[in-house]
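S.K.: Pasted the sequence and its predicted model underneath.
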Amino acid sequence: MKENQLASYHGIVSLLVGLLVIAVAGFGFFIGGVQGQAPAIGIGSLLMLTLAAFSLAGLYMVEPNQAAVLSLFGKYVGTVKEQGLRWNNPFYGKKKVSLRVRNFESGKLKVNDLDGSPIEIAAVVVWGVVDSAEAVYNVDDYESFVHIQSEAALRAMATSYPYDQHEDGKIALRSHADEIAKHLTEEIQERLAEAGVRVIEARISHLAYAPEIAQAMLQRQQASAIIAARTRIVEGAVSMVEMALGELSKRNVVELDPERRAAMVSNLLVVLCGERGTQPVVNAGSIY
């Protein structure tokens, strides 16, 4: 089922012609039928009045970014997209379909990510109808179809990625928003292809660990952050100690034997890697 453009007639002109015919037919029926001067004219005027009134049922209105899907006794005839008041065969059934861009936010879904951790996830989907015939005839209720299939695609996508990035170059839900949004958009579009719907954008609007593991995962993230920070501090401290020893040897400031060198390295590392400020002890020499 594909959309087929159908020509329509200007509704204002059709309305004026119909009203004019009704007025003439009404006058003829009054003269010929009510007053009895010409019964034949009265009968003809009555038939003309009935047909003119029935023809006005062919009028319908199409708003901007809206389409009217027309059918004749259950058979699809075509789609009209011209704006304003239009007229077609009064026997045509008419169903209005909005072509405007719409969006909705899915509910918070509880799913397991690639690592098996329970998470809560929700997404915002921006979509619009591009084929009115497919939207009306290929699915029963295209709006409900979009919502349900979007949530199904979101569930499928969430199980394909981990929540956090544990390895370099690996895509994760929290750290790769653009890649996840692109995958989610493609996943939803694939499911809605037969419904005449185009998915413009789909992005995650809510992402969090499930309440039962949120505290444990927070501690894990804090531990990872502490380890990363300590690793950076140790690397910097070792570089500074190495530079200090090199400069002392280069400038012949002091000659250190291995035992004193080890003690100096230990003291410098304590000062540089300690969480709190150190309290130096000054050696003033001996009185003996």
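M.R.: Perfect, I can see it now. Residues are numbered from 1 along each chain as shown.

S.K.: Every contact and neighbour count from this point should use C-alpha atoms.
M.R.: Noted.

S.K.: got a list of what residue 45 touches?
M.R.: 25, 26, 28, 29 (CA atoms under 8 Å, 6 or more residues apart in numbering).

S.K.: Correct me if wrong: the first one contacts residue 51.
M.R.: No. If you go by CA atoms under 8 Å, residue 25 and residue 51 don't touch, sitting 10.0 Å apart.

S.K.: Name the residue in these two with the higher neighbour count.
M.R.: Just comparing residue 25 and residue 51: by other CA atoms under 10 Å the higher neighbour count belongs to residue 25, 24 against 15.

S.K.: So which residues make contact with stretch 153-162?
M.R.: 109, 111-115, 121-123, 171-173, 183-184, 187-188, 191.

S.K.: Tell me which of the residues you listed fall in helices.
M.R.: Cross-referencing the contacts of stretch 153-162 against helices under DSSP state H gives 183, 184, 187, 188, 191.

S.K.: ok, of those, which one's closest to residue 47?
M.R.: For those, the minimum distance to residue 47 (CA to CA) is 52.6 Å, reached by residue 191.

S.K.: Can you tell me the closest non-neighbouring residue to the closest one?
M.R.: Distances taken as CA to CA, 6 or more residues apart in numbering place residue 149 nearest to residue 191, at 6.5 Å, with adjacent residues excluded.

S.K.: The one you found: how many residues sit nearby?
M.R.: 17.

S.K.: ok, now residue 257?
M.R.: Neighbours of residue 257 using other CA under 10 Å come to 8.

S.K.: Same check on residue 247?
M.R.: Using other CA under 10 Å, residue 247 has 12 other residues around it.

S.K.: take a look at this one as well, against the first:
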Amino acid sequence: MYQEKIIHPPSGYLIFFLFLIALAAGVLALVNAFYWTGSLVLAADLILVLPGLIINDPNEAKVLTLFGKYVGTVKSDGFFCVNPLTVKKRVSLRANNLNGQQIKVNDKLGNPIEIAAVVVWQVKETAKATFSVENYMQYVSIQSEAAVRHLANLFPYDNFEDEEASITLKDGAEKVSALLESELSERLDRAGIEVLEARLSHLAYAPEIAGAMLQRQQATAVVAARKQIVEGAVGMVEMALARLSEKGIVELDEERKAAMVSNLLVVLCGERNVSPVVNAGTLYP
């Protein structure tokens, strides 16, 4: 596997100045009817000098190969002169965003879900990106999708069915993103790619089970709310009976206590407002 070799070629301004002088000399020779001399000067100038001049923009690299052999990489920005026979391949060092497509995959429990991720990456080693893979941009796309699929298979969507799950795709966003970034870094290292950030951008149940899962979530929420209401109502009834007994306001036998508890629970736990009935007579027949 090729390792990146950084080279620092000389400035191209002097060579470009000499190129202009040779160009002027060749044209002058042609004007003065020195056709062979002028043609040779112009040919040498255009073939052997001009191709050796390169311009490197900021956050850009030129990978140089000579007769099939890797020569080095120019990462400095500016105007340079290199061997005119080298093949120069431009590689961008800027950060790239990969907005992954939504894919359907099964989570750890076999539930079909839709998932997608956003990956921020950049080329770190130009030699690997150029020579180790055929197309490093396509390689990033395919490996990112494979990593997202593998991650979805490791964890459940939520902990409704697996209460012992410490990490879920829905609630463990930070841990899941860290694991995704780690796996992508390992997969893309072969291509000399550095992963700057990786996060899930979309997560949902597949349409065929989304309705059923929504009903399950709603039922769970209703049960939890009812449980809290009942616990509060029982506490209030207990407090009411204790205060009545403490103050000695009224003496209730077990049957009347049961009736009072039943009425209070209906009032406190009911979904609708109750209509009170005023009893003007005695509590006892």
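M.R.: Thanks, I have the structure now. Note that this is a predicted model, so its numbers are computed, not measured.

S.K.: Now compute the TM-score of the two chains, please.
M.R.: After superposition, the two chains reach a TM-score of 0.92 (TM-score structural alignment, normalised by the length of the second structure), with 279 aligned residues with a CA RMSD of 1.8 Å.

S.K.: which one of the ones in helices among the contacts of stretch 153-162 of the first structure sits closest to residue 65 of the first structure?
M.R.: Nearest to residue 65 of the first structure, judged by CA to CA, of these is residue 188 at 23.1 Å.

S.K.: Identify the residue of the second structure aligned to the closest one.
M.R.: Alignment note: residue 188 of the first structure maps to residue 184 in the second structure; criterion TM-score structural alignment.

S.K.: wait, its match sits on residue 144?
M.R.: Yes. When contacts are counted by CA under 8 Å, residue 184 of the second structure is listed as touching residue 144 (6.5 Å).

S.K.: all strands of the stretch 51-200 of the first structure, in order?
M.R.: 59-62, 66-72, 75-80, 84-87, 93-98, 102-105, 109-112, 118-129, 197-209 (DSSP state E, counting those that start in this stretch).

S.K.: Mind putting those strands into JSON lines with distance to residue 159 of the first structure?
M.R.: Formatted as JSON lines, these follow (distance: least, CA to CA, whole Å):
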{"stretch": "strand 59-62", "distance to residue 159 of the first structure": "43"}
{"stretch": "strand 66-72", "distance to residue 159 of the first structure": "37"}
{"stretch": "strand 75-80", "distance to residue 159 of the first structure": "40"}
{"stretch": "strand 84-87", "distance to residue 159 of the first structure": "48"}
{"stretch": "strand 93-98", "distance to residue 159 of the first structure": "34"}
{"stretch": "strand 102-105", "distance to residue 159 of the first structure": "19"}
{"stretch": "strand 109-112", "distance to residue 159 of the first structure": "6"}
{"stretch": "strand 118-129", "distance to residue 159 of the first structure": "10"}
{"stretch": "strand 197-209", "distance to residue 159 of the first structure": "13"}
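
S.K.: how big's the offset between the helix or strand containing residue 218 of the first structure and the second structure?
M.R.: Secondary structure assigned from DSSP states H and E places residue 218 of the first structure in helix 211-250. Helix 211-250 of the first structure differs from its equivalent in the second structure by a mean of 1.1 Å after superposition (mean CA distance after the TM-score superposition for the first structure).

S.K.: what packs against the next helix-or-strand element following that helix?
M.R.: Using DSSP H and E, the helix or strand that follows helix 211-250 of the first structure towards the C-terminus is helix 258-273. With contacts taken as 3 or more CA pairs under 8 Å, 6 or more residues apart in numbering; DSSP states H and E, helix 258-273 of the first structure sits against helix 211-250.

S.K.: try it again with 6 Å
M.R.: In terms of contacts (3 or more CA pairs under 6 Å, 6 or more residues apart in numbering; DSSP states H and E), helix 258-273 of the first structure is not packed against any helix or strand.

S.K.: how much does that helix deviate in direction from helix 211-250?
M.R.: Here the directions of helix 258-273 of the first structure and helix 211-250 differ by 140 degrees (axes from the mean of the first three to the mean of the last three CA atoms, to 10 degrees).

S.K.: so where in the second structure does the helix holding residue 218 of the first structure end up aligned?
M.R.: Aligned by TM-score structural alignment, helix 211-250 of the first structure falls on residues 207-246 of the second structure.

S.K.: can you pull the buried residues of the matching stretch?
M.R.: For stretch 207-246 of the second structure, the neighbour count (16 or more other CA atoms under 10 Å) marks 229, 233, 234, 237 as buried.

S.K.: Give me the subset of the contacts of residue 45 of the first structure that lies in helices.
M.R.: 25, 26, 28, 29.

S.K.: Let me have these in a markdown table, extended by distance to residue 211 of the first structure.
M.R.: Below are those laid out as a markdown table (distance: CA to CA, whole Å):
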| residue | distance to residue 211 of the first structure |
| --- | --- |
| 25 | 75 |
| 26 | 75 |
| 28 | 80 |
| 29 | 79 |
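
S.K.: tell me which of those is nearest to residue 77 of the first structure?
M.R.: residue 25 (31.7 Å).

S.K.: what's the burial count for the residue mapped onto residue 193 of the second structure from the first structure?
M.R.: Aligned counterpart of residue 193 of the second structure in the first structure: residue 197 (TM-score structural alignment). Neighbours of residue 197 of the first structure under the rule other CA under 10 Å: 22.

S.K.: now residue 110 of the first structure
M.R.: Neighbours around residue 110 of the first structure, by other CA under 10 Å: 16.

S.K.: Quick one: map it onto the second structure.
M.R.: In the second structure, residue 110 of the first structure lines up with residue 104, judged by TM-score structural alignment.

S.K.: and its match, what does it touch?
M.R.: With contact set as CA atoms under 6 Å, 6 or more residues apart in numbering, residue 104 of the second structure has these partners: 113, 114.

S.K.: what do you get if the cut-off is 7 Å, keeping everything else the same?
M.R.: Neighbouring residues of residue 104 of the second structure by CA atoms under 7 Å, 6 or more residues apart in numbering: 112, 113, 114, 115.
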